[in-house]
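Visitor: next comes the sequence, and after it the predicted model I'd like to discuss.
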Amino acid sequence: MNKNNQSKSVFDFYGRPPVLKALPLSLQHILAMIMGTVTVPIIVVGAVDATLDEKMALIQVALIASALSTLLQLYAIGRMGAKLPTIFGVGFAYVPTLTAVGAQFGIAGILGAQVIGGIAMIVVGLFIKRIRHLFPPVVAGTVVLVIGLSLYDIAINYMAGGVGSPDHGSVENWTVAIVTLTVVLLVSQFARGFLQLASIICGIGVGYLLAMFYGMVDFGAVSDAHWLTVPKPLEFGMEFHGAAIISMVIICVINSVQTIGDLSATTVGGMNRELSDRELFGGLLGNGFCTTVGSIFGALPTASFSQNVGIVAMTRVISRFVLALAAVFLLVAGFIPKFGALMTTIPYPVLGGATIIVFGMITMTGIKLITKDEMSSRNVTIVSLSLALSMGIYAVPDSIEKFPEMFQLVVGGSPIVIAAFVSFTLNLLLPQKTLADEERERRQIELKMSN
């Protein structure tokens, strides 16, 4: 639909549905990503041994940065922003690098390196039109596929109660998770109309009530949270160290490949079309800008949120108004911590049960992207070797423990890095052959053998 038609459809990017209809759909996106957003600064705080006040400040500025980066991607400013139904925020992919840099150089070292890393993202965005042919569907699809596969352990750990939880793997945790998942499945497959689109929030609601019955919900964080907080520029300082900068630039460039995959998955899975050059350029440029500017206020680097891509692909709800409501809530939560604290009361088993199907949708979107290219022997080799190496090393991190620490930082923490590097390199090195070319070669071999 044309944006001038004042559409109210949730299936139209420019559609503006009634608030009461949009709010539950928006809440699904909030619940899918808010725990990940607040978990990243919590992990980093543990690595740098920061104070409680610094911990709360990092969490709040992470929410604000996630909100503003999402709004930029939805509405765009000039050439910055993809204008796609996508959620951006402080990303998990950076965690291994952030913790390693933080342990050595502190928060100031992270933020200084992040400035340069964000600039590297912008550079990638500026040249993406010239190099986009280097990222065909077989490469972008492989990255999306590995993103989905690498999220499964997070979902399972959530369903079991969260890593480090004293009751990890308990029957109660799994009961809550399975009930939540069952409700999501039943509503998504058997309900009709608006209720079907809100299947995730229905599952979370039922799971939350069951978790309260089991005594899993703790409102202590809400009562302890402040009513108002405002981020201050350079509150954590900023330092520039060569080793930290190199690590951050590498992971930021790799994250740009993940962003390409997520944006492609959004248009393919949610909008049934390919990603345009303008959308890709704007998405990368906007993400680099937010990462660079956010470092001034203590916001950790931003990335596209794959779980929200999965929700878009699952529901086909692409109204930017729906996603903008989620961003506005995060913005309010960033300035009024009690709102954000309320969202963090949702137990991990509820989140795991609601999101595991979303992660599966990401995997299927990757497969859908890959099959847009011919499944020639060449392309099958690219995908299979990328999967084997990335997921294999991810499953056995000790296999590279003798490598330099820098290599372990960049490669060991994320299979996405390995998948992106291997698929990209093989796509450059292996000769281009279509199915017709391979069939012709086989016939020639048969002819030679028969003679």
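Guide: Perfect, I can see it now. Predicted model only: the values in this text are computed from it and were never measured. Residues are numbered from 1 along each chain as shown.

Visitor: CA only for contacts and neighbour counts going forward, please
Guide: Noted.

Visitor: spatially central, which residue of the protein would that be?
Guide: residue 305 (2.5 Å; Cα atoms, centre = their mean).

Visitor: state the distance from that residue to residue 416.
Guide: 14 Å (Cα to Cα, to the nearest Å).

Visitor: the residue nearest to the centre of the chain touches residue 33, doesn't it?
Guide: Yes. The pair residue 305 / residue 33 is scored as a contact, 7.2 Å apart, by Cα atoms under 8 Å.

Visitor: my guess is residue 95 meets residue 40, correct?
Guide: Yes. Between residue 95 and residue 40 there is a contact under Cα under 8 Å: 6.6 Å.

Visitor: can you show me the strands along the chain?
Guide: For the chain, applying DSSP state E gives strands covering 88-90, 302-304.

Visitor: then this one, side by side with the first:
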Amino acid sequence: MCGAWLVCFLLTIFEALPSQPDQYGYTARTDVNLDAVTSAPWFHVPYPGQWGMPTVSVSSVLGMIAGVLASTMESIGDYYACARLSGAPPPPTHAINRGIAVEGIGCILAALWGSGNGTTSYSQNIAALGITKVGSRLVLQTAGLLMIILGLFGKFGAVFITIPDPVIGGMFLVMFGMIAAVGISNLQYVDLNSSRNLLILGFSTFSGLVLPTWFHSNPGIIDTGVKELDQVIVVLFTTHMFIGGFFGFVLDNTIPGTEKERGIKSWRKKVTEDGSTMMTDRSCYDIPFCTNCLQRFKFFQYLPFLPSYKAPELRT
């Protein structure tokens, strides 16, 4: 990405790219958003409520609930993809619950700071694990700390706005291609010679691609008379992953099929093989410095986001 960015910068300096917005190749210039760099302050400390007090309405809450539901489904898939790319065992229940909870806390903080977007897992970042082969939590924690520090310098953040759209597009081709391939690789446990599975796979995939596009092409097509309900339906049905996952879930659980045919048997075998090692490896999902302390108190086994959590059927 940096190499392509540099090439675009040099082409812009030597006026090799068109200077008119309506000409092909103009978006590859690095000075398209240069005003954002010049107008950005050198140093700025963001604080809660800097854009005014947050407002709450029924329609916005219902719309966000629909968005959070779709985002949660995407995040769960991202967690499994992240574990697969980093060589970790499948995430246990408490790790998934904790991840969703932290995303919720991040959304609350984002709303207070007025960042204009929620906090969730990003598939392209997970794809970066497969490209860079770096899955260390220490590396990611250090990167997060650097982002917080550099976020105080307005000029630094504004520089990234100058990255041309073609460079971003090329980066997305690699990253989204990687995450799509990881998702498809999970089908190795499923019998793809089964017409049942091919029907479910084809229908859910095609629906996830077509329906959101149709809704985007026909704005206002949903009119139930209740504005809040319209927003919920539109948010859900314009989310590709929600549509594909919803139809796949419904069809897989309604169309008869054996456990071997559905891939459940192979998945269980993969998860439970070498059980003692697998349980040891699951320590990567523990909370640093706290797990031993949490296990001393029986109360914590009832909290579903802690490593000491036990399912009701496993409690004694």
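Guide: Received the coordinates, thanks. The structure displayed is predicted, hence computed values, not measured ones.

Visitor: next, the TM-score between them, please.
Guide: TM-score of the superposed chains, computed with TM-score structural alignment, normalised by the length of structure 2, equals 0.66; 238 aligned residues with a Cα RMSD of 2.6 Å.

Visitor: and the helices in the stretch 201-316 of structure 2?
Guide: Per DSSP state H, counting those that start in this stretch, the stretch 201-316 of structure 2 carries helices over the ranges 227-237, 240-254, 259-262, 264-272, 275-281, 291-294.

Visitor: check the stretch 1-150 of structure 1 too.
Guide: 19-48, 52-75, 95-131, 137-150.

Visitor: turn the ones you listed into TSV, including distance to residue 423 of structure 1 and mean neighbour count.
Guide: TSV is the format used below for the helices of the stretch 1-150 of structure 1 (distance: least, Cα to Cα, whole Å; neighbours: other Cα atoms under 10 Å):
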stretch	distance to residue 423 of structure 1	mean neighbour count
helix 19-48	27	20
helix 52-75	27	24
helix 95-131	15	22
helix 137-150	5	27
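
Visitor: for residue 215 of structure 1, find the nearest of those helices.
Guide: Counting by Cα to Cα, residue 215 of structure 1 lies closest to helix 19-48 out of the helices of the stretch 1-150 of structure 1; the figure is 19.6 Å.

Visitor: ok, the equivalent of residue 87 of structure 2 over in structure 1 - contacts?
Guide: In structure 1, the residue paired with residue 87 of structure 2 is residue 271, using TM-score structural alignment. Residue 271 of structure 1 sits next to 316, 318 when contact means Cα atoms under 8 Å, 6 or more residues apart in numbering.

Visitor: gap between residue 271 of structure 1 and residue 72 of structure 1?
Guide: On the measure of Cα to Cα, residue 271 of structure 1 and residue 72 of structure 1 end up 20 Å apart.

Visitor: what's the answer for residue 403 of structure 1, then?
Guide: Here the criterion is Cα to Cα. By it, residue 403 of structure 1 lies 39 Å from residue 72 of structure 1.

Visitor: repeat that for residue 323 of structure 1.
Guide: Here the criterion is Cα to Cα. By it, residue 323 of structure 1 lies 12 Å from residue 72 of structure 1.

Visitor: list the contacts for the equivalent of residue 70 of structure 2 over in structure 1?
Guide: Under the alignment (TM-score structural alignment), residue 70 of structure 2 pairs with residue 254 of structure 1. Going by Cα under 8 Å, 6+ apart, residue 254 of structure 1 touches 416-417, 420.

Visitor: corresponding residue for residue 147 of structure 2 in structure 1?
Guide: Checking TM-score structural alignment: residue 147 of structure 2 goes with residue 330.

Visitor: number of nearby residues for its match?
Guide: Residue 330 of structure 1: 26 surrounding residues under other Cα atoms under 10 Å.

Visitor: same check, this time on residue 262 of structure 2
Guide: 21.

Visitor: ditto for residue 360 of structure 1
Guide: A count of nearby residues for residue 360 of structure 1, using other Cα under 10 Å, gives 19.
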